[in-house]
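**Q** predicted model, plus sequence, below.
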Amino acid sequence: MTATAAPRERSARRLFDPKLLFGVLVVGALLVASLFTGVYDVVGADDGAEMFAITRIPRTIALVLAGAAMAMSGLIMQLLTQNRFVEPTTTGTTEWAGLGLLAVMMLVPNASIMARMGGAILAAFIGTMVFFLFLRRVTLRSSLIVPIIGIMLGAVVGSVSTFLALQTDMLQSLGIWFAGSFTSVLRGQYEFLWIVAVVGAAVFVVADRFTIAGLGEEIATGVGVNYNRVVLLGTGLIAIATGVVTVVVGNLPFLGLIVPNIVSMVRGDDLRSNLPWVCLLGIAIVVVCDLVGRTIIMPFEVPVSLILGIVGAVVFIALLLRQRRRG
């Protein structure tokens, strides 16, 4: 039996959970609500069917893909760092993606969306690797310090982006990119998000290696797993997901923090069996926040990042206090 065979067998038994069907039904109901929530009457208007296809369906698909991608990225990052408090927005990955996007737009003002995504992904990869290398070289006694360092690094990168945006009159564009809103998601603009579905499939295939790597470099090496290669692969997948979501949707703060923690508290740390639950919960939270944003001051909308930031910050503080009580 190989090093990953036993975890895979246990994961397969836990993966087929009858409760998962209930979760799918709940998320399905939320998605139906998303399809029919909005100012425009897609049922009674003459061009309602056309607007439904142009706006509501793309927006709902974008909610699914973006929510699942960012929740999944947080889960991978927490496993690889062995820290419950890290995710793309607490490690600076999102800020690095924004810097890469800004750099491409400065160098090539009429750059295609693929070129912008390429810049965001490359910068996110570099930034995440910088964070991982920093953690490997510096011994930190408290796990609470890790996200603080990540937030500080992200603040520095964000300041650089703001300075460059001011120098090039692109500050408004930078604010729009980081708004984290699904308002402008239309048919023809969201399709690149399907890339993160491929990322999700890749994560599921190599899930057992991520789980073993999460036990530490010594244990992973002892059972025959190339730890550095797994970290490199995980960093690449996180960068792709974060870069694509940042370019198409914007910043979704704390989603990758709160979802894996909730799932892990209930089900443990096995990535393969937890992945469907992480994706479902990530989708559910994003959809609920988006529905609140669409209805709270209708006919206007509140960016989903604002509501998600409030919810995420509250959960983040609760997790910090819980960790402190446990010592």
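**A** Structure's in. What do you need? Residues are numbered from 1 along each chain as shown.

**Q** hey, let's count contacts and neighbours off CA atoms from now on
**A** Noted.

**Q** residues touching residue 117, list them.
**A** Taking C-alpha atoms under 8 Å, 6 or more residues apart in numbering as the contact definition, residue 117 lies against 101, 243, 244, 247.

**Q** on the three-state scheme, residue 43 is what?
**A** Here residue 43 takes the coil state, with states given by DSSP: H, G, I helix; E, B strand; the rest coil.

**Q** now do the contacts for residue 264.
**A** When contacts are counted by C-alpha under 8 Å, 6+ apart, residue 264 is found next to residue 274.

**Q** another structure for you, compare them:
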Amino acid sequence: MAENKTINKNIILILFILLTIISFFISVGNGAVKISPINILKAIFCEKDTVNHQIIWNVRLPRTIVAGLVGICLSLSGAILQGIMRNPLASPNIIGVSSGAGLAAFIILILLPEYYYMVPIGAFIGALLTTLVIYSLAWKEGVTPTRLILAGVAISSILRAGINALITFYPDRVAGVVGFMVGGLSATAWTEVKMIFPYALIGVTSVLLIPNKLNILMLGDEIATGLGLKVESTRFIFIILASLLAGSAVSAVGLLGFVGLIVPHIARLLIGSDYRFLFPASIFLGASVVILCDTLARLLFAPMEIPVGIIMSALGGPFFLYLLRRKEGVR
């Protein structure tokens, strides 16, 4: 029986991988000039002097890669936060982690633009400090979902007030970062790929090495301690990883919401709560969702382009209300 369940989960993972591959070709192949999958492969690997190669290599490929990496980072961050806080409504944007990363990134982009390459590190520090503050405020002989959400909403409003204050005081400097507020991938180039990739690689690799620790942590603090797990230090490690992943995503795309809420929850419904499978499922499903939503944002009102954050909010808002109506905890 257990073997059959494992086979089924592996099949679902394979389907998620295929969805990611299909999403990649849909994103790279569609735009003002449509390019078939065969011609995409030729343009990338063989025909280096063609118009298709210039379009794909300089415009569509880096944007698609960044979209995929952002989806991976936000999805994993959401899965971690939902696990360590045992709350299906926990996600980087809902509890304010993205706002902390966004404020730190805004400070660098507006006040210290010459240090733009420090944005991922600044966003990580902002996300980490915000997560620790929210967790400490919600802690009172344990963390309850209600206190966690309320603390997150309160801290998020304070941080967004800081972002709005920067916009108000420095209106002449915000022209290039307005899209940052809703999350957008326009004008994405290889610079953004190089900026986010190292942090994403560290975060993703680290998370995939320790899924069993989160499985044990999900059993409750007393049982986890009885099984020999150092609960607080393990929880702190996961907080650091969730902050690193959320911060790197925010540094590349801005305050993109609901990815960390929707994707882990859908993956959990389809593949279960075993983080050995849930983490890989969140990786591939998260990449697919953001790539497809970004493609839709490019094509829906072509030639005008809308930020991908608008598409995600349109999908994420109703889904969030659905979760509230169900009032179910993480199983």
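**A** In hand now; what should we look at? Owing to the predicted nature of the structure, the values given are computational and were not obtained by experimental measurement.

**Q** in structure 2, which of the contacts of residue 117 of structure 1 remain in contact?
**A** Among the contacts of residue 117 of structure 1, the ones whose aligned partners also touch in structure 2 (both residues aligned by TM-score structural alignment, their matches' C-alpha atoms under 8 Å) are 101, 243, 244, 247.

**Q** state the distance from the second one to residue 62 of structure 1.
**A** Separation of residue 243 of structure 1 from residue 62 of structure 1 (C-alpha to C-alpha, to the nearest Å): 14 Å.

**Q** what residues of stretch 90-99 of structure 1 count as buried?
**A** By 16 or more other C-alpha atoms under 10 Å, the buried positions in stretch 90-99 of structure 1 come out as 90, 91, 92, 93, 94, 95, 96, 97, 98, 99.

**Q** please read the previous query as pertaining to stretch 156-172 of structure 1.
**A** 157, 158, 161, 162, 164, 165, 170, 171.

**Q** nearest to residue 30 of structure 1 among the residues you listed?
**A** residue 158 (33.9 Å; C-alpha to C-alpha).

**Q** name the secondary structure element that contains the closest one.
**A** helix 145-167 (DSSP states H and E).

**Q** ok, average deviation of that helix from structure 2?
**A** When structure 2 is overlaid, helix 145-167 of structure 1 sits 2.1 Å from its aligned residues on average, using mean C-alpha distance after the TM-score superposition for structure 1.

**Q** which elements pack onto that helix?
**A** Judged by 3 or more C-alpha pairs under 8 Å, 6 or more residues apart in numbering; DSSP states H and E, helix 145-167 of structure 1 is in contact with helix 93-107, helix 171-177.

**Q** and the longest one, what does it pack onto?
**A** Packed against helix 93-107 of structure 1, as judged by 3+ C-alpha pairs under 8 Å, 6+ apart, are the following elements: helix 113-137, helix 145-167, helix 171-177, helix 227-248.

**Q** which residues touch stretch 178-185 of structure 2?
**A** Outside stretch 178-185 of structure 2, the residues within contact range by C-alpha under 8 Å, 6+ apart are 63, 67, 253-257, 294, 306-310.

**Q** for structure 2, longest helix please?
**A** Among the elements of type helix in structure 2, defined by DSSP state H, the one spanning the most residues is helix 2-29.

**Q** which parts of that helix are buried?
**A** Applying a neighbour-count criterion of 16+ other C-alpha under 10 Å, one finds 9, 12-13, 16-17, 19-20, 23-29 buried in helix 2-29 of structure 2.
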